[in-house]
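Chemist: What follows is a predicted protein model with its sequence.
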Amino acid sequence: MDKQSGFTIIEVAVIVAIIGIVSAIAIPNMIGWIANGRVNSGARDVVTLIQKARIEAVRENSKVAAIFNSATGDYVAFVDDGAGAGTAENMIQDGSERTVYSSQLPPGVTFTGTLLGAGGGKTSFNSRAMPSYAGPIALTNSRGYAVTIRLGTGGIPTVE
């Protein structure tokens, strides 16, 4: 008798069924992990902006503004010194005020609570790295996962 090696069709079908069941369970969880990872990534990037703004304010001995636009998800830090026909210390990037750092939130992530500044979403750092406004900056995804960055009165951001 000849011995033939290999898999039977039943063995292959069982393996394919097991892979399908495991995938059906794992893929929705992986999608949630990716979405939550984007919120965490956005929070780390916002903290980076705050740290760079603080460092630049000390280095330049000038005010550096940090603006968070909840409508577009953009955020920018710039030296608010009124360079090139701009107005100094108005928390609006005008004239040729130099950008320190700018970025945008990852897809699916939004600012849901930036309680900085009179109009919300803005602060500036003085030459001692102290913010003009302190408070929370909240980021949320469509699944409801949220991360809050608290900017303390000493200028130190903490992620919660």
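Modeler: Yep, it's here.
Chemist: from here on, contacts and neighbour counts on C-alpha atoms
Modeler: Will do.
Chemist: What segments of this structure are helices?
Modeler: 9-60 (DSSP state H).
Chemist: Okay, one more to line up with it:
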Amino acid sequence: MEELTRSVPRLPFSADAGMVNKTANQHGFTLIEVVVTIGIMAIVSAIAIPNMIGWRAERQLRGAVNNLVGDLQLAKITAIREAEHVAVVCNTGAGSSYRVFIDKNLNWTEDADDRLLRNVTTPPGVVIDSTTFTNNRTRFRPDGIPSFIGTVTFENSSQISPLKVVINRVGRIRIE
């Protein structure tokens, strides 16, 4: 009989208070702890996710602008190093892109004897909105000076401020 009473588990209730007595071998979370944790996670997610989406759109826009700046620097350096004219031709609007090539016959068109240096399409959601170059193009002369000064404006489908790449008279390239 003694063995039978030892094998019967004790109820976790106190006879006098009706409350749960936690013993050292009881583990786990209460329902209140789980609900509070889920609530905190929901609040943090509601704050963080929109910020992450905006951050991603801004990074795409900045990345596209930085790529153009690097490719304009490449065009300028190539023009000086190879003593050639290097053209940069932009296509604006949906499906924006730009091409950088050595323009041997100075006709603004990539011909068989011209060498393509870059052909870049902007990432999804990023467009080249406009340029102030004549016919959306400029060319670096063998001395590194651009034939046309102006700006290239990039926009994102989000409500982020547009960014501009500016080329001045001496060929300095900067972001505004």
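Modeler: That came through, no problem. No experiment lies behind these values; they were computed from the predicted model shown.
Chemist: Just give the TM-score of the two.
Modeler: Once superposed, the chains reach a TM-score of 0.90 (TM-score structural alignment, normalised by the length of structure 1), with 152 aligned residues with a Cα RMSD of 1.3 Å.
Chemist: Roughly how far does residue 146 of structure 2 sit from residue 123 of structure 2?
Modeler: Using Cα to Cα, to the nearest Å, residue 146 of structure 2 is found at 26 Å from residue 123 of structure 2.
Chemist: ok, the two, which is more surrounded?
Modeler: The neighbour count for residue 146 of structure 2 versus residue 123, taken as other Cα atoms under 10 Å, is higher for residue 146 (23 against 15).
Chemist: ok, the more buried one touching residue 138?
Modeler: Yes: counting by Cα atoms under 8 Å, residue 138 is a contact partner of residue 146 of structure 2 at 6.6 Å.
Chemist: how close does the most centrally placed residue in structure 1 sit to residue 13 of structure 1?
Modeler: Nearest to the mean C-alpha position of structure 1, by Cα atoms, centre = their mean, lies residue 42 at 1.7 Å. Going from residue 42 of structure 1 to residue 13 of structure 1 by Cα to Cα gives 43 Å.
Chemist: ditto for residue 130 of structure 1
Modeler: Counting by Cα to Cα, the gap from residue 130 of structure 1 to residue 13 of structure 1 is 65 Å.
Chemist: Which one's more surrounded, the two?
Modeler: Legend: neighbour count by other Cα under 10 Å for residue 130 of structure 1 and residue 13, higher for residue 130 (20 against 11).
Chemist: Map that one onto structure 2.
Modeler: In structure 2, the residue matched to residue 130 of structure 1 (TM-score structural alignment) is residue 145.
Chemist: could you measure that match against residue 164 of structure 2, distance?
Modeler: Taken as Cα to Cα, the span from residue 145 of structure 2 to residue 164 of structure 2 is 19 Å.
Chemist: and what of residue 6 of structure 2?
Modeler: According to Cα to Cα, residue 6 of structure 2 and residue 164 of structure 2 sit 81 Å apart.
Chemist: For the two, work out which one has more neighbours and name it.
Modeler: residue 164 (20 against 9).
Chemist: The closest residue to that one other than its chain neighbours: neighbour count?
Modeler: Using Cα to Cα, 6 or more residues apart in numbering and skipping the chain neighbours, the partner closest in space to residue 164 of structure 2 is residue 153 (4.4 Å). Neighbour count for residue 153 of structure 2, taken as other Cα under 10 Å: 20.
Chemist: repeat for residue 113 of structure 2
Modeler: Using other Cα under 10 Å, residue 113 of structure 2 is surrounded by 10 other residues.
Chemist: One more: residue 12 of structure 1?
Modeler: Residue 12 of structure 1: 11 surrounding residues under other Cα under 10 Å.
Chemist: That one pairs with which position in structure 2?
Modeler: In structure 2, residue 12 of structure 1 lines up with residue 34, judged by TM-score structural alignment.
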